[in-house]
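J.: got a predicted model here, sequence first, then my questions.
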Amino acid sequence: MISEVLTGAGLLGRGAKIILKRPKLFLLGALPAVITSVIFLILLIVLLFRVDEIVLWLSPFADGWDAGWAMTVRILMGVALIAGSILLMVISFSALTLALGAPLYDQISEAVDASEGDAPPPREEPLGTQIGRAVRQAIALILVSLVGAIVLFAIGLVPVVGNVVGAVLSALFGGWMLATELIGSACERRGIITLAGRRAAMRTARAKVFGLGVPTFLLLSVPLVAIVVFPIATAAGTLLARELLPAEEKLR
């Protein structure tokens, strides 16, 4: 399992090696991430400035409590709220960035396939069909992430261990959801067009998926770092899809 995790993490380095040899494609892939990074950075700043107000609004039940207990509960709520919001923002950022720059990220994925050899032929499909499916899948992933953020917010309220457990689960859940997005383009070229199909492939090598997804999730959680990381993560996602595909084929 450790070997698989390290292999998955190593895909980021392999992806960087491939994409940085194509600086023009790398820069084009960074452009959509610039736009969405600015949007989500503004949202994060607003949240940080208003977190006290939001927590007070969410916890009127603590108004009559002892001051020490009320402050403890509200601090836990504030930390859990920020952690859950970052989870939701990273997944939404990825989904929106991939949708906004779909043609560019498809080019990155195709370039990785070409560089590694045995690339599948381009998938013939109307653009409208592709866009419609991408939007539906992005909405589905964001909604699932919203549910996950709510659950992790509740876990974060548990005294002492809640924030630690919530942070670990957030990284694991966020990494899995992120990997689901990053392998999308390469999977579609291989005839796997549904989220269920992607998840079936991912379950054949969970440790490897977490090995790529978790560090990528953590890197994308850092404002503006995502601009550099995202094109590399897209390349790494294609490499992951290539490794998952033989196992997935056995399921079909």
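T.: Everything's here; your move.

J.: please make it C-alpha for all contacts and neighbour counts, starting now.
T.: Fine.

J.: list the buried residues of stretch 218-237.
T.: Within stretch 218-237, the residues that qualify as buried are 218-221, 224, 226-237, counting by 16 or more other CA atoms under 10 Å.

J.: now stretch 46-62
T.: Leu47, Val51, Val55.

J.: which one of the residues you listed is nearest to Phe153?
T.: Taking CA to CA as the measure, Phe153 sits nearest to Val55 out of those, at 12.0 Å.

J.: now do the same for that closest one: helix, strand or coil?
T.: Here Val55 is recorded as helix under DSSP: H, G, I helix; E, B strand; the rest coil.

J.: which SS class is Ile192?
T.: Applying three-state DSSP: Ile192 is coil.

J.: how many other residues sit next to it?
T.: When counting by other CA atoms under 10 Å, one arrives at 17 neighbours for Ile192.

J.: next: Val90.
T.: Quick note: Val90 (other CA under 10 Å) scores 27 neighbours.

J.: sorry, back to before: quick one: the buried residues of stretch 46-62 as JSON lines, columns for distance to Pro103 too.
T.: Formatted as JSON lines, the buried residues of stretch 46-62 follow (distance: CA to CA, whole Å):
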{"residue": "Leu47", "distance to Pro103": "32"}
{"residue": "Val51", "distance to Pro103": "37"}
{"residue": "Val55", "distance to Pro103": "41"}
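
J.: contacting residues around the residue nearest the centre of the chain?
T.: Taking CA atoms, centre = their mean, the centroid of the chain lies closest to Leu178, which sits 2.6 Å from it. Leu178 is in contact with Ile91, Ser94, Gly213, Phe217, counting by CA atoms under 8 Å, 6 or more residues apart in numbering.

J.: residue contacts, the third one?
T.: Applying CA under 8 Å, 6+ apart to Gly213 gives the contacts Ala9, Leu172, Gly174, Gly175, Trp176, Met177, Leu178, Ala179.

J.: make CSV from those residues and add distance to Ile39 and secondary structure to it.
T.: Output for the contacts of Gly213, formatted as CSV (distance: CA to CA, whole Å; DSSP: H, G, I helix; E, B strand; the rest coil):
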residue, distance to Ile39, secondary structure
Ala9, 28, helix
Leu172, 25, helix
Gly174, 20, helix
Gly175, 21, helix
Trp176, 23, helix
Met177, 21, helix
Leu178, 19, helix
Ala179, 22, helix
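
J.: now, which of those residues sits nearest Ala111?
T.: The closest of the contacts of Gly213 to Ala111 turns out to be Ala179 (CA to CA; 18.9 Å).

J.: what about versus this one:
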Amino acid sequence: MGDLGVGFGYLMKGQRWVARHGRWFGFGLLPGLVTLLLYAAVLVGLSYGGDDLTTWVTPFADDWSSPWQGLFRGLLLVLLFALVLFLAVVAFTALTLLIGQPFYESLSEAVDRAEGGVVPESGLPLWRELWISARDSLRILVRVVLYGVLLFAAGFIPVVGQTVVPAIGFCVSGFFLTEELVAVALQRRRIDLKGRLTLLRGRRMLTLGFGVPLTLAFLIPVVAVFLMPGAVAGATLMARDLTEPETGPEPEPEPDAAGTVPAPDATLALGATVWPPAPGQEPQAPPRF
């Protein structure tokens, strides 16, 4: 299975983990519900004022004849909503994680504890963790805004703007959404934003396999609330494997000067006596057992 499938597998494992631990699922819903209410207010305001906003930013189209004026401003309004949704997916996660920092920290630690091994702790006070999370989320949001503006402009390109650009937008959102989620576990492992981005870029397809399906699901706000606890759990499972030292097979023994490859236990050292003797040495009596 490729990295895309493995990434999606982590997402599913996280959802199954919180399903088996209902208490953590319930705790994880609370921050998402608060964020959902805030977002609902913003989207309602945009729906009421969207027409006035597009008219204000396109005064040059006031004298256009019908139907071109309506088509142009209608397309602009659609692109505006698409831009808001594009930003909202990552911003929703960032704001939810910030509001629910103590909840999600505890959830991530519970996943680490249940899976065994050392449970990393940042050792920082809560206010310091909140400051780092807010600062890093703002940095990510700036990156997303820059990508969003570029993709918004590219959306006016015929055909490409309606096919390729949305696909790129989902990939960008998925990548940064994954970064926001794994940050909960990786911050406890003392990996900063630069290190997290480098880590995820090295496993780009794995990152997209986790983040793109979640981005598509997060387009439905209510679904985002219910998937958030499992997303944090799945991101923790992924962070564990990404930071776990790789243990490969032991290296093959190299042949000696005579071209002979010794067996793994061919040499037995007892004090100063070595048997069999190395090439060029005088043979000694074999050790007695």
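T.: Looks like it came in fine. Keep in mind the model is a prediction, meaning the values are calculated, not measured.

J.: tm score of chain vs chain?
T.: Scored against TM-score structural alignment, normalised by the length of the first structure, the superposed chains reach a TM-score of 0.91; 246 aligned residues with a CA RMSD of 1.8 Å.

J.: nearest residue to Met238 of the second structure in space, ignoring adjacent ones along the chain?
T.: Tyr10 (6.2 Å; CA to CA, 6 or more residues apart in numbering).

J.: quick one on the thing from earlier: what about the second structure, which of the contacts of Leu178 of the first structure hold up?
T.: Contacts conserved in the second structure for those, counting by both residues aligned by TM-score structural alignment, their matches' CA atoms under 8 Å: Ile91, Ser94, Gly213, Phe217.

J.: and Leu75 of the second structure, what pairs with it in the first structure?
T.: Aligning on TM-score structural alignment places Leu75 of the second structure opposite Leu76 in the first structure.

J.: separation between the residue lying closest to that match once chain neighbours are set aside and Val228 of the first structure?
T.: Excluding the flanking residues, the one nearest Leu76 of the first structure by CA to CA, 6+ apart is Leu157, at 5.5 Å. As defined by CA to CA, to the nearest Å, Leu157 of the first structure lies at a distance of 34 Å from Val228 of the first structure.

J.: do the same with Gly166 of the first structure
T.: 27 Å.

J.: ranking the kept ones among the contacts of Leu178 of the first structure by neighbours, who comes first?
T.: Counting neighbours by other CA under 10 Å, Gly213 leads these with 31 neighbours.

J.: any idea which element the spatially closest residue to Gly101 of the first structure that is not a sequence neighbour lies in?
T.: Of all residues not flanking Gly101 of the first structure in the chain, Pro32 sits nearest, at 5.6 Å (CA to CA, 6+ apart). Assigned by DSSP states H and E, Pro32 of the first structure belongs to helix 23-58.

J.: so how far is that helix off the chain centroid?
T.: The chain centre lies 14 Å from the centre of helix 23-58 of the first structure; the measure is CA atoms, centre = their mean, to the nearest Å.

J.: now do stretch 216-225 of the first structure
T.: For stretch 216-225 of the first structure, the distance to the chain centre is 10 Å (CA atoms, centre = their mean).

J.: distance between the ends of it?
T.: 11 Å.

J.: mind listing residues that contact that stretch?
T.: Here stretch 216-225 of the first structure makes contact (CA under 8 Å, 6+ apart) with 12, 34, 37-38, 41, 86-87, 90, 171, 174-175, 178, 226, 229-230, 233.

J.: next SSE after the strand or helix carrying Cys187 of the first structure?
T.: Using DSSP H and E, Cys187 of the first structure sits within helix 184-189. Scanning forward in sequence from helix 184-189 of the first structure by DSSP H and E, the next helix or strand is helix 195-202.

J.: in the second structure, what residues pair with the helix or strand following that following helix?
T.: For helix 195-202 of the first structure, the following helix or strand on the C-terminal side (DSSP H and E) is helix 206-220. Using TM-score structural alignment, helix 206-220 of the first structure corresponds to residues 204-218 of the second structure.

J.: swap in stretch 234-243 of the first structure?
T.: The aligned range for stretch 234-243 of the first structure in the second structure is 232-241, by TM-score structural alignment.

J.: average gap between the matching stretch and the first structure?
T.: For stretch 232-241 of the second structure, the mean deviation from the first structure after alignment is 1.3 Å (mean CA distance after the TM-score superposition for the first structure).

J.: other residues contacting that stretch?
T.: By CA under 8 Å, 6+ apart, stretch 232-241 of the second structure touches 7, 10-15, 17-18, 104, 107-108, 111-112, 178, 181-182, 184-186.

J.: next step: those restricted to helices.
T.: Mapping the contacts of stretch 232-241 of the second structure onto helices (DSSP state H) picks out 7, 10-15, 17-18, 104, 107-108, 111-112, 178, 181-182, 184-186.

J.: re earlier: now the match of helix 206-220 of the first structure on the first structure. Mean distance?
T.: Stretch 204-218 of the second structure differs from its equivalent in the first structure by a mean of 0.7 Å after superposition (mean CA distance after the TM-score superposition for the first structure).

J.: coming back round to it: and of the contacts of Leu178 of the first structure, the nearest to Ile2 of the first structure?
T.: Checking those against Ile2 of the first structure by CA to CA gives Gly213 as the nearest, at 14.6 Å.

J.: sorry, back to before: buried only: go through the ones in helices among the contacts of stretch 232-241 of the second structure for me.
T.: Listed as buried from those are 7, 10-15, 17-18, 104, 107-108, 111-112, 178, 181-182, 184-186; burial here means 16+ other CA under 10 Å.

J.: contacting residues around Ala99 of the first structure?
T.: Contacts for Ala99 of the first structure were tallied using CA under 8 Å, 6+ apart; they are Ile131, Ala134, Val135, Ala138.

J.: can you show me which of those carry over to the second structure?
T.: With both residues aligned by TM-score structural alignment, their matches' CA under 8 Å, the contacts of the contacts of Ala99 of the first structure that the second structure also has are Ile131, Ala134, Val135.

J.: quick one: which of those has the most company?
T.: Ala134 (21 neighbours).

J.: secondary structure element for the residue lying closest to that one once chain neighbours are set aside?
T.: Spatially, and ignoring its direct neighbours in sequence, Ala134 of the first structure is nearest to Ala99 (6.7 Å; CA to CA, 6+ apart). Using DSSP H and E, Ala99 of the first structure maps to helix 67-100.

J.: what do you get for Gly169 of the second structure?
T.: Under the criterion DSSP H and E, the helix or strand holding Gly169 of the second structure is helix 160-188.

J.: how about that helix: buried residues?
T.: In helix 160-188 of the second structure, counting by 16+ other CA under 10 Å, buried: 161, 165-166, 169-188.
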